[in-house]
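J.: no sequence on this one, just coordinates:
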């Protein structure tokens, strides 16, 4: 059965609209001016824009390609979803180093002069290695602010995504491209602001069945709730994704379930598997939102901070 987003009589909170802008033409001189950016407590210095960058997972890759930087990429890895249509052709020309994270040896064999990831797990010892070790080899390693190991608890603001785009534009000497992409994202966020009603409660259901993982106040989903003007059913949980129980969810009785459609194939990952489970579960099936089919489906990738995320709040 085809999954559709249904919320009759309520405000449309989320859509599956594609995100990201078409890659700009490669029309600027990479330049040679030295520059620095800050990343998770490290100052990354560049005598000139990198020419052999490796993006360690899909979100980083899509930001680079949306800035027209395919010709500066020596590799990519860890693709979890089909690449955005507007950058698919550019992606096809970038070497894929590994299905998931490349091992340190595979990464270094690509002779990178810059690495970039939106998840700290890319820099684990059994993956690319620590950022400090890479820096010692002369390879600056950028990590997204939302994944900083010492990040204080709290919502992930869209502003951090926009700053990341700005940083990457600075690193590669294409600030005008970054500014254009940031402006596009800001305009889309402004158009989405306040498109729902505050009394509506939303349960952001990410994964799991016996123990459902639901959005708390410490991640991007919390910010999405604020942008569109709905109440996060678990806004009192400090985590980005908290472990809930069906009894507690029943007590909170959310008006709408937002279902992350994940492609990794685990228990309760796909949106359809979530719907099937909810309709069969003795407690969840009695919830009004489940009985009425008040489900809104979003790609799981939009709930990780990226250029795709704005599409999850567009009316």
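T.: Ah, there it is. Computed from a predicted model, the values in this text were never measured in an experiment.
J.: only C-alpha atoms for contact and neighbour calcs from this point on.
T.: Will do.
J.: count of neighbours near the residue nearest to residue 201 when sequence neighbours are not counted?
T.: The shortest distance from residue 201 to any residue that is not its chain neighbour, by Cα to Cα, 6 or more residues apart in numbering, is 4.6 Å, and that residue is residue 231. The tally of other residues near residue 231 (other Cα atoms under 10 Å) stands at 21.
J.: quick check: buried residues in the helix or strand hosting residue 36?
T.: Per DSSP states H and E, residue 36 falls inside strand 35-39. Buried residues in strand 35-39, defined by neighbour count with 16 or more other Cα atoms under 10 Å: 37, 39.
J.: beyond that strand, next helix or strand please.
T.: Once strand 35-39 ends, the next helix or strand along the chain (criterion: DSSP H and E) is strand 42-46.
J.: from the contact counts, what lies against the longest helix along the chain?
T.: Identified as the longest helix of the chain according to DSSP state H is helix 175-192. For helix 175-192, the contact count by 3 or more Cα pairs under 8 Å, 6 or more residues apart in numbering; DSSP states H and E identifies helix 158-171, helix 220-228 as packing neighbours.
J.: out of the ones you listed, nearest to residue 290?
T.: helix 220-228 (20.0 Å; Cα to Cα).
J.: quick one: list the elements packing against the closest one.
T.: For helix 220-228, the helices and strands in contact under the criterion 3+ Cα pairs under 8 Å, 6+ apart are helix 175-192, strand 231-232.
J.: relative to helix 158-171, how tilted is that helix?
T.: Counting by axes from the mean of the first three to the mean of the last three Cα atoms, to 10 degrees, helix 220-228 points 110 degrees away from the direction of helix 158-171.
J.: another structure for you, compare them:
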């Protein structure tokens, strides 16, 4: 649908192309992405329930983990259901209104930025636990955890405010086809008939601030952790200390690796099809893998899952 004002056609609805090159295998891709989405929901819900019900996991580290699991359920739900509707040809499945497109972009950016800040808060928690164990209770109290979590959500919410406001001021006069499976910033700006220089600059600066600020906290935290591990005399103590942050470090590596590659790259290296693949990885694959990483690399979570689902073979591991 389009409205006509001042001899210009104002776009009020967009069409998302999605994965147009896989039309012959659309049912296969629909099944694959639906399976991954359902696994993401089940795995993250399982983590939330286990942490809430098991008293042995009532600690700051797992408090942040429940926030991360909640976030990833919403993170995938912002894009995947609409993408699935497009695969099976649901009426209007590939169409999205102008307001809906901006809302999807806002929510996706908000949740992605919040995840960056949450991972930084979790890194700080591990740093205090390993490097200052005697002061852990004072430095990472429940009150501190609540304030840190609230700050992560608030900073994440504020992150897309300026970019979305600037985008809302643009004129879209056609075409209205977004070459992506969700309303991402770059393909949306490519459709505008206004000057998008300010928007692109704001997007890059905001992305860099979020990524650099959160990754700096993570890098400093793990730098201190490594320094502490190197000065531990006992190899057993080193292994025990490292095991408490191995899952988080793996999750951080996956998430930040794809984000830095996606958003801090040159235009020469850009490819729409390749960007879609990378987007699938950090928006669908990573949220599905994170609960598995935490459950497989963390003995306490494995034990709690075993107790919750009466899997005796997991107990005592």
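T.: Thanks, I have the structure now. What you see is a predicted model, and the numbers here were worked out from it, not measured in a lab.
J.: could you quantify their similarity as a TM-score?
T.: Here the TM-score for the pair of chains, by TM-score structural alignment, normalised by the length of the first structure, is 0.27; 147 aligned residues with a Cα RMSD of 6.9 Å.
J.: dump the helices and strands packed on helix 175-192 of the first structure to TSV, plus mean neighbour count and distance to residue 179 of the first structure.
T.: Listed next are these as TSV, based on neighbours: other Cα atoms under 10 Å; distance: least, Cα to Cα, whole Å:
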stretch	mean neighbour count	distance to residue 179 of the first structure
helix 158-171	20	7
helix 220-228	24	22
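J.: ok, back up a step: which one, of the helices and strands packed on helix 220-228 of the first structure, ends up nearest to residue 168 of the first structure?
T.: Comparison of these against residue 168 of the first structure by Cα to Cα identifies helix 175-192 as nearest, at 7.6 Å.
J.: and the next element down the chain from the closest one?
T.: Toward the C-terminus, helix 175-192 of the first structure is succeeded by strand 201-207 as the next helix or strand (DSSP H and E).
J.: what is the helix or strand following that next one packed up against?
T.: Along the chain past strand 201-207 of the first structure, the next helix or strand (assigned with DSSP H and E) turns out to be strand 213-215. In terms of contacts (3+ Cα pairs under 8 Å, 6+ apart), strand 213-215 of the first structure is packed against strand 201-207, strand 241-243.
J.: cutoff 10 Å now
T.: Taking 3 or more Cα pairs under 10 Å, 6 or more residues apart in numbering; DSSP states H and E as the contact definition, the neighbouring helices and strands of strand 213-215 of the first structure are strand 201-207, helix 220-228, strand 241-243, strand 256-261.
J.: isn't residue 252 of the second structure up against residue 218?
T.: Yes: taking contacts as Cα atoms under 10 Å, residue 252 of the second structure lies within contact range of residue 218: 8.6 Å.
J.: neighbour count winner among the two?
T.: The residue with more neighbours, out of residue 252 of the second structure and residue 218, is residue 218; 23 against 20, by other Cα under 10 Å.
J.: does the more buried one touch residue 245 like I think?
T.: No: using Cα under 10 Å, residue 218 of the second structure makes no contact with residue 245, being 11.6 Å away.
J.: which neighbours do those two share?
T.: Overlap between the contact sets of residue 218 of the second structure and residue 245, as judged by Cα atoms under 10 Å, 6 or more residues apart in numbering, is given by 122, 123, 126, 127.
J.: how near is the last one to residue 80 of the second structure?
T.: Pointing back at residue 127 of the second structure there. To residue 80 of the second structure, residue 127 of the second structure is 35 Å away according to Cα to Cα, to the nearest Å.
J.: looking at these two, which has the bigger crowd around it?
T.: Between residue 127 of the second structure and residue 80, residue 127 has the larger neighbour count (other Cα under 10 Å), namely 23 against 20.
J.: that older thread, can I get the helices and strands packed on strand 213-215 of the first structure in TSV with distance to residue 191 of the first structure?
T.: Formatted as TSV, the entries for those read as follows, by distance: least, Cα to Cα, whole Å:
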stretch	distance to residue 191 of the first structure
strand 201-207	20
helix 220-228	10
strand 241-243	27
strand 256-261	20
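J.: nearest to residue 39 of the first structure, of the ones you listed?
T.: Among those, if distance is taken as Cα to Cα, the winner is helix 220-228, at 19.0 Å.
J.: rewinding a little: which stretch among the helices and strands packed on strand 213-215 of the first structure comes nearest residue 35 of the first structure?
T.: helix 220-228 (29.5 Å).
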